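K.L.:
Here is my input; please provide its structure:
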Amino acid sequence: MTSETTRPIPSLDDLDLSAFHEARPRKARALMIQGTSSDVGKSLLVAGLCRAYARRGLKVAPFKAQNMSNNAAVSADSDLPPAPGPDAPPPPRGEIGRAQALQARACGLPASIHMNPVLLKPQSGVGSQVVLRGRPLGNWPAREYHHLKPHLMPAVLDSFARVARDADLVLVEGAGAATEVHLRHCDITNMKLALEADLPVVLLTDNDRGGALAAVVGSWLLHDEAERARVKGYIVNKFRGHFSLYEPGCKVMTEHTGWPLLGVVPWFDAAALLPAEDSLALARNLSEGGQGLRVAVPQLGRIANFDDLDPLRAEPGVELILVRPGTPIPEADVVLLPGSKTTRADLESLRAEGWDGDIRTHLRRGGRVVGICAGFQMLGRLVRDPEGIEGEPGVTPGLGLLDIETTITPEKRLTEICAQDSLSGTEVRGYEIHMGRSSGAGLTRPWLMLDGRPEGAISADGHVSGCYVHGLFGSDSFRRHWLSGLGAAVSGLDYEAQVEATLDALADHVEASLDLDALLALAQ
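P.N.:
Prediction:
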């Protein structure tokens, strides 16, 4: 578990806020999408608008001041200066939420730390690792983080100014519910940001779960006059059914709030083909994909970067099974241990579920086991955290399936990978994002050999393998090689082309549902 020890609030010097400046007047238009709750589809709608406006020839950029997600992406930039000298290592990288990386892709831009300057990576029920402009600030209990947040607003405004400096249009995404007025004093990502940065707001509500009428009217009731004036209208998202039956409800919303209805966006069936923002998406996905090779994935408590699973889910010859807590691992061809934000805590949970025994039974039956990042660490003999980076200091026994040991260290490895795997002869594209270093004799049998560099480990019998590379299965040639080695049917899926086609379909869907000219006119 993450330590909840109270720690002093960093000073401005500790946070290096002296480098941040007041936001300068911007040339870019900006429009903010806030939600009546979490998971109303803000991230997806912004991604669709990003692609739609970019196709119209505008230079569009996304922005989200604060995101909470363990699904992160490596950025193309960093606040850290590059190392000097001709033999210096590659420039340092930062990390941002996966949703903002997808939105940047929809715009045709590289991911930047300034698109998501504050990233919270949950490590316990009440605490998260705080990442400021790509760099970890440590682990913070929620109560202490709320004291820290106002000190981060200069960084947020500075990052917004940098994004707006190079764009024609910035689409700003709020976080969670815009009406958490009990947090108004420390807000940096919803109405406080809209007021500070002079942003017009569109309110997004979700018809699928019900209660949209109460959510919109309740939002109006909870906002003060200045906040109400920021809202230019509302959009109903994830709509199913006949609008004629729903239209009277929209009239009630408008009568009570004075906010006009700006559009109704029907349910987008292809949303599951895009990387999800956070683990809320997993609640809807138990068993997916095609028929054939069965891949079982235990749902760890702090599962991270689970979009590693998306390319396998998209394969018609693969059935991906997400194993919920309280459920034994079913018979499968492969058990895949995904990434985790807290390796030791999830190892303990894995044992408490009895999944360690299920995995050993699976291996005795001739099955395969794969671990990615933290899942790789779990396959070893020990995981040490002497400095309490992920929780209380200590040592946790691993599953003992690979002859490696891991020590969690303060330094986070953030790097993109584009290399040739000399063992399979295929190209591998992906990224590393982890704080552990592994050692041991098992590394002498690497799973991959990336341009001559050994990566990961594989057991002597070849049934257990793991590595630190996220995005591995998104590399089409490698995925096909891996699947064919397991006797699975191999398709001609071009995963990256599928993501691009889905973003275009999302943009078509948004453009057919909303008046983009009217929305652009609201941006200021």
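K.L.:
From here on, just use CA atoms for contacts and neighbour counts.
P.N.:
Noted.
K.L.:
ok, the residue nearest in space to the middle of the chain - contacts?
P.N.:
Nearest to the geometric centre of the chain sits residue 71, at 2.8 Å (C-alpha atoms, centre = their mean). Listed by C-alpha atoms under 8 Å, 6 or more residues apart in numbering, the contact set of residue 71 reads 97, 98, 276, 277, 278, 304, 305, 306, 307.
K.L.:
count of neighbours near the closest residue to it other than its chain neighbours?
P.N.:
Nearest non-adjacent residue to residue 71, counting by C-alpha to C-alpha, 6 or more residues apart in numbering: residue 305, 4.2 Å away. By other C-alpha atoms under 10 Å, 27 other residues sit near residue 305.
K.L.:
Please name the residues that touch residue 305.
P.N.:
Residues near residue 305 by C-alpha under 8 Å, 6+ apart: 70, 71, 72, 338, 339, 340, 470.
K.L.:
please give me the structure for this one as well, since I'd like to look at both together:
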Amino acid sequence: MAAIMLQGTGSDVGKSVLVAGLCRALANRGLNVRPYKPQNMSNNAAVTVDGGEIGRAQALQALAARVDPTVDMNPVLLKPQGDRTSQLIVHGRMRGTLHSENWHEGRRPLLPEVLESYHRLRAAADIVVVEGAGSPAETNLRAGDIANMGFARAANVPVILVGDIDRGGVIASIVGTRVVIDPEDAAMIRGFLVNKFRGDPALFDDGYRDIEARTGWRGYGVVPWLPEAARLPSEDGVVLERHDAPATGRVVVACPITARIANFDDLDPLKLEPGVELRMVPPGQPIPAEAQLIILAGSKATLPDLAFLRAQGWDIDILAHHRRGRPVLGLCGGYQMLGRRIADPHGIEGPAGSADGLGLLDVETVLTPEKALRRVEGMALGAPFAGYEMHIGETSGPDAARPVVQFADGRHDGARSADGLVAGTYVHGLLAAPEQRQAWLATIGVDGSGRDYHASIDEALDAIAATLERHVDIDALIALTKTAG
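P.N.:
Predicted coordinates for the structure are as follows:
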């Protein structure tokens, strides 16, 4: 029974990918591994085998470790609903809302539950690989912390600090962390990793030694840029801020990026298709007129995102797209937006209220306190699928008499317009199965590649693990795990 924790000098330094790669490398060595993140903040989540929800990254890390995801792998999940509020998920279930006013006080009592999950995982595994959140150098967040040093010290888990050399200033960020954090926190850090290096690592030898000399921490390796990481699902909206140049000669599938977009990894399988250009449309840009299919992704706050969509003028673009005889698909919150009306009488996702939807589906949605959380499988468009439901709300109306999917247990879900151009469903992960993706692409005249999305992820994890074996002293990390309390 052993553990190690990866913390970062900042957000988006690659902690999630490194934890996933390390889980796969250790599993490939025959070790029984469990991933763990005490507290996560993300609107991309996954449903676990025990019927709860955790951050998407921890579900991916469980896959890397070749085990089923459970709620203990991410006992506290914060899902932002606005700039100052987050839905609080504890052990996979909603427990209320955290506001900026009660942020510190609201988290502090959760430490015992965080430790309960950790100890259950540790009892079941040879090694637990823990991921921190943000950075321990955010000293303004240290009081009440359960995500970084607050957890590491309570559980007595040794820490490796990860710095991102691609963004620049990696020496200052690692050494600076040593300077600003509490000495007792700094004592928990046993070494560092330099991540995302491009070029010849020997060129950084002097910098590597300089970090060791200035911090007294041992370096455990320089990890090169991992192109395979782009094939993995992301839970961080930061990835949506990066825009690739438009491709040519491909059919465009467009998805507008709303303010509280959630589970946008539902669209990742489309990136496997050589005949498709997935274009994530940022605020301030119109939905491209050349799009053959528009997909509205999920949302953590449907009514505010519907207002945001209208403020961008995207409602006009979507209605014009439909008038041109082109299809629209709504997933979860996107499905709700396509209906005639959405009501939130209990104020579950913000202030209580209601609003007219886009009116492309003859259905109405009422948000309810109970959240549907279940893994599902079945048939849609004559092809099989496997995914999960994770939503608040009940949707009904005449178009629901034309359901999109039939579950294996006999239930139906979703709605389709009378003209057949507009469809919506609560199923996440719908496009992952190659046959299902091919069926949807056929509606816009594209021959699907038949590539297996899950196999692609598995191949990427193996490639990342192989790279870590070459560039990281994993034997020394394993030895370090045994010093955990």
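K.L.:
Against residue 55 of the second structure, how distant is the aligned partner of the residue nearest to residue 71 of the first structure in the second structure?
P.N.:
Aligned counterpart of residue 305 of the first structure in the second structure: residue 263 (TM-score structural alignment). Going from residue 263 of the second structure to residue 55 of the second structure by C-alpha to C-alpha, to the nearest Å gives 10 Å.
K.L.:
Alignment lookup: the residue nearest to the centre of the first structure to the second structure.
P.N.:
Using TM-score structural alignment, residue 71 of the first structure sits opposite residue 44 in the second structure.
K.L.:
now residue 522 of the first structure
P.N.:
Checking TM-score structural alignment: residue 522 of the first structure goes with residue 480.
K.L.:
Tell me roughly how far whichever helix or strand its match is part of lies from the first structure on average.
P.N.:
Applying DSSP states H and E as the criterion places residue 480 of the second structure in helix 474-481. The superposed helix 474-481 of the second structure is, by mean C-alpha distance after the TM-score superposition for the first structure, a mean 0.8 Å from where its aligned residues fall in the first structure.
K.L.:
packing partners for that helix?
P.N.:
strand 2-8 (3 or more C-alpha pairs under 8 Å, 6 or more residues apart in numbering; DSSP states H and E).
K.L.:
The next helix or strand after the strand it packs on aligns to what range in the first structure?
P.N.:
Next in sequence after strand 2-8 of the second structure, counting helices and strands by DSSP H and E, comes helix 15-28. Mapped onto the first structure using TM-score structural alignment, helix 15-28 of the second structure spans residues 42-55.
K.L.:
ok, average deviation of that stretch from the second structure?
P.N.:
Its aligned residues in the second structure lie a mean 0.3 Å from stretch 42-55 of the first structure after superposition (mean C-alpha distance after the TM-score superposition for the first structure).
K.L.:
Show me what residue 266 of the first structure aligns to in the second structure.
P.N.:
Aligned partner of residue 266 of the first structure by TM-score structural alignment: residue 224.
K.L.:
burial measure for that match, as a count.
P.N.:
Residues near residue 224 of the second structure, counting by other C-alpha under 10 Å: 19.
K.L.:
what's it in contact with, if anything?
P.N.:
The contact partners of residue 224 of the second structure, taken as C-alpha under 8 Å, 6+ apart, are 195, 196, 197, 198, 199, 201, 471.
K.L.:
wait, what's in contact with the fifth one?
P.N.:
What that stands for is residue 199 of the second structure. Per C-alpha under 8 Å, 6+ apart, neighbours of residue 199 of the second structure: residue 224.
K.L.:
can you tell me which residue in the first structure aligns to it?
P.N.:
Using TM-score structural alignment, residue 199 of the second structure sits opposite residue 241 in the first structure.
K.L.:
Also the last one?
P.N.:
Per TM-score structural alignment, the equivalent position to residue 471 of the second structure in the first structure is residue 513.
K.L.:
and the closest residue in space to that match that isn't next to it in sequence, what element?
P.N.:
Distance criterion C-alpha to C-alpha, 6+ apart; nearest residue to residue 513 of the first structure, sequence neighbours excluded, is residue 265 at 5.4 Å. Using DSSP H and E, residue 265 of the first structure sits within strand 261-266.
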